[in-house]
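Visitor: just to be clear, the model below is a prediction. Sequence and coordinates:
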Amino acid sequence: MSKIILITGASRGIGRETARLAGQRGWRVGVNYTADEAAARSCVELVKQAGGEAIAVRSDVSSEMDVLAMFDVIQERFGGLDGLVNNAGITGASLQLADMPADRMKRMFDVNVFGAFLCAREAARRMSTTRGGRGGVIVNVSSIAARLGSPNEYIDYAASKGAIDTMTIGLAKELGPQGVRVNVVRPGLTLTDIHASGGDPDRANRLGVTTPMGRAGEPAEIAAGIIWLLSDEASYASGAILDISGAR
């Protein structure tokens, strides 16, 4: 049966590649985006060309009202939900904590933590077998920064991803008896435009050469791990933290 997957932050980078690979499996995909409608529509076409079905859904994950509406759209259009990829996230310019304005830190945690919790909550409500769902999978997208700490760059981002790791461990135990698996993928340096949004567009290439594998990762390499965790092939994987970081 074709799976129904919602991917937050799906209009670019890892989310976009995950959507494309989901399309290759014939899955139905909700492509969430916040602002770039053209990129989201392009992603929808990518999924369709790959063999799946997709719709674009605009939503700011840090808004409870937006999140509720997004999940309702998926329910109305596709008739259910089998998986959530909690991928939406932001970063900021490289700064020491002593130089970070409070509004930057608040926005970081609003999107990366509160947004992920809201989406995970709604997925749990809809997929839990004890609440009338048919079970499912949540894959959270964290970062190897949660382990490294990102000193002198963005420890607020790293800390927000640490929260996602902890949420994954607890939620996997909470939802295991309810037919829902929960796992987390921690990408390393990956060639996406999140670095440009933080003011350092060449960061992945510049630091990638210092990794044991000597390069940055490609979005598709991270997406492949996410798709595996969503699939029935990973049926006994829950509470797992999967590092895809080139041994960094």
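Guide: Now that the structure is in, tell me what you want to look at.
Visitor: make it CA atoms for all contacts and neighbour counts henceforth
Guide: Fine.
Visitor: break down this structure into its helices, ranges please.
Guide: Using DSSP state H, the helices assigned to the chain run over residues 13-24, 37-50, 64-78, 102-109, 116-127, 145-148, 155-175, 194-197, 203-208, 219-230.
Visitor: which residues belonging to the fifth one are considered buried?
Guide: Read it as helix 116-127. Buried residues in helix 116-127, counted by 16 or more other CA atoms under 10 Å: 116, 117, 118, 119, 120, 122, 123, 124, 126, 127.
Visitor: how close does residue 85 get to residue 26?
Guide: Applying CA to CA, to the nearest Å, the value for residue 85 to residue 26 is 17 Å.
Visitor: what of residue 152?
Guide: Residue 152 is 43 Å from residue 26, by CA to CA.
Visitor: can you check residue 166 too?
Guide: Relative to residue 26, residue 166 is positioned 32 Å away (CA to CA).
Visitor: so the two - more neighbours on which side?
Guide: Under the criterion of other CA atoms under 10 Å, the comparison of residue 166 against residue 26 puts residue 26 first, with 19 against 13.
Visitor: wait, isn't that one in contact with residue 5?
Guide: No - Residue 26 lies out of contact with residue 5 (CA atoms under 8 Å); the separation is 10.9 Å.
Visitor: got another one to weigh against that:
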Amino acid sequence: MAKVALVTGGSRGIGAAACRLLARDGWDVAVNYRADAPAAEAVVADVTAAGRRAIAIQGDVGDEADVIRMFETAERALGPLTGLVNSAGVIGPKGRVDALTVEAVEALLRTNVIGSILTCREAVKRMSTKHGGQGGAIVNVSSGSAYIGNPGTGVLYAISKGAVNSLHIGLSQEVGGEGIRVNAVSPGMTATDMVTEEAIRRSMSAIPMGRVGEPEEIAEAIAWLMSDRASYVAGANIRVSGGRP
């Protein structure tokens, strides 16, 4: 089976690390980004330096037309897709639930939830043997926030990742017999540009290993789930959190 993956949010953080490790493992990679073209092109350069093909594709995962265009562009450039990593996401407003606005809720859920649904939908349409595809693997990047709720600081983000968890559980059962393995990774506190020093400081005492994770450590779990080494793994959600429940 050809190894061609689309990585959403591939220009930064965990997504960028996933692109590089997938290239290491023999994947050609479509690097999706929303705004930072130079960062996406830098990831493309790293993938090609590893001997694989790559393309940067601008698009907002919360926009249906953009998502369809992203998949069509990736397949024209690299061939039929057999992998999807959903790493695009936003944290959204901080604070309590009683301070949330409808506008803030809709904006975050559009990226984190609707975006994940749209990209999974388009991947299944192309990868499922039911639709004439070769099969493949999908990994949704969730978050440990779904387990702890983020009270007072980010309940909305936690809600969105809880929805992603439900998506991967249900979808894995829908398409497991159609050649597609669907799994998730739930990172703990990770050193990316989405995380503030204050957030790291507040969380440190709850991490048994006493440190935050690096994007590459999360991406190693993603790369494993995308690989044939995980050929009998479906519906799993791997917690990569330094021992934090």
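Guide: Perfect, thanks for sending it. The model shown is predicted, which means the values in this text are computed figures rather than measured ones.
Visitor: mind checking the TM-score on these two?
Guide: The TM-score (TM-score structural alignment, normalised by the length of the second structure) is 0.96; 244 aligned residues with a CA RMSD of 1.2 Å.
Visitor: how about a markdown table for the buried residues of helix 116-127 of the first structure, with distance to residue 102 of the first structure added?
Guide: Formatted as a markdown table, the buried residues of helix 116-127 of the first structure follow (distance: CA to CA, whole Å):
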| residue | distance to residue 102 of the first structure |
| --- | --- |
| 116 | 20 |
| 117 | 21 |
| 118 | 22 |
| 119 | 24 |
| 120 | 26 |
| 122 | 28 |
| 123 | 30 |
| 124 | 31 |
| 126 | 35 |
| 127 | 36 |
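Visitor: looking at those residues, spot the one nearest residue 175 of the first structure.
Guide: Nearest to residue 175 of the first structure out of the buried residues of helix 116-127 of the first structure is residue 124 (CA to CA; 7.5 Å).
Visitor: residue contacts, the corresponding residue of the second structure for the closest one?
Guide: In the second structure, the residue paired with residue 124 of the first structure is residue 124, using TM-score structural alignment. Residue 124 of the second structure makes contact with 175, 180 under the criterion CA atoms under 8 Å, 6 or more residues apart in numbering.
Visitor: same check on the one 3 residues further on?
Guide: Contacts for residue 127 of the second structure were tallied using CA under 8 Å, 6+ apart; they are 81, 82, 133, 134, 135, 136, 179, 180.
Visitor: try 7 Å
Guide: Contact partners of residue 127 of the second structure, counting by CA atoms under 7 Å, 6 or more residues apart in numbering, are 81, 82, 133, 134, 135, 136.
Visitor: what number of residues lie near the aligned residue in the first structure for residue 113 of the second structure?
Guide: Alignment note (TM-score structural alignment): residue 113 of the second structure maps to residue 113 of the first structure. When neighbours are counted by other CA under 10 Å, residue 113 of the first structure registers 23.
Visitor: check residue 150 of the second structure too.
Guide: Around residue 150 of the second structure there are 18 residues (other CA under 10 Å).
Visitor: and if you look at residue 151 of the second structure?
Guide: Look at residue 151 of the second structure: counted by other CA under 10 Å, it has 14 neighbours.
Visitor: any idea how far residue 139 of the second structure is from it?
Guide: From residue 151 of the second structure to residue 139 of the second structure the distance is 27 Å (CA to CA).
Visitor: please apply the same query to residue 49 of the second structure.
Guide: For residue 49 of the second structure, the distance to residue 139 of the second structure - CA to CA - is 24 Å.
Visitor: do residue 84 of the second structure as well
Guide: As for residue 84 of the second structure, its distance to residue 139 of the second structure is 6 Å (criterion: CA to CA).
Visitor: and the most centrally placed residue in the first structure, what does it touch?
Guide: Note on the first structure: the residue nearest the mean C-alpha position is residue 87, at 1.5 Å, using CA atoms, centre = their mean. By CA under 7 Å, 6+ apart, the residues touching residue 87 of the first structure are 7, 8, 9, 15, 140, 141.
Visitor: which one of these sits closest to residue 202 of the first structure?
Guide: Distances from residue 202 of the first structure to those, taken by CA to CA, are shortest for residue 15, at 20.0 Å.
Visitor: can you tell me the closest non-neighbouring residue to the closest one?
Guide: residue 9 (5.9 Å; CA to CA, 6 or more residues apart in numbering).
Visitor: counting neighbours, what do you get for the one you found?
Guide: Around residue 9 of the first structure there are 25 residues (other CA under 10 Å).
Visitor: so who does the closest residue in space to residue 95 of the second structure that isn't next to it in sequence touch?
Guide: Leaving aside its chain neighbours, residue 95 of the second structure sits nearest to residue 153 (4.5 Å; criterion: CA to CA, 6+ apart). Shown in contact with residue 153 of the second structure (CA under 7 Å, 6+ apart): 94, 95, 96.
Visitor: from memory the second one sits against residue 151, does it?
Guide: Spelled out, that is residue 95 of the second structure. No - look at residue 95 of the second structure against residue 151 with CA atoms under 7 Å: they stay out of range, at 8.3 Å.
Visitor: shared neighbours, the two?
Guide: Joint contacts of residue 95 of the second structure and residue 151 (CA under 7 Å, 6+ apart) do not exist.
Visitor: just to revisit the earlier point, mind checking which of the contacts of residue 87 of the first structure are in strands?
Guide: Judged by DSSP state E, the contacts of residue 87 of the first structure include 7, 140, 141 as members of strands.
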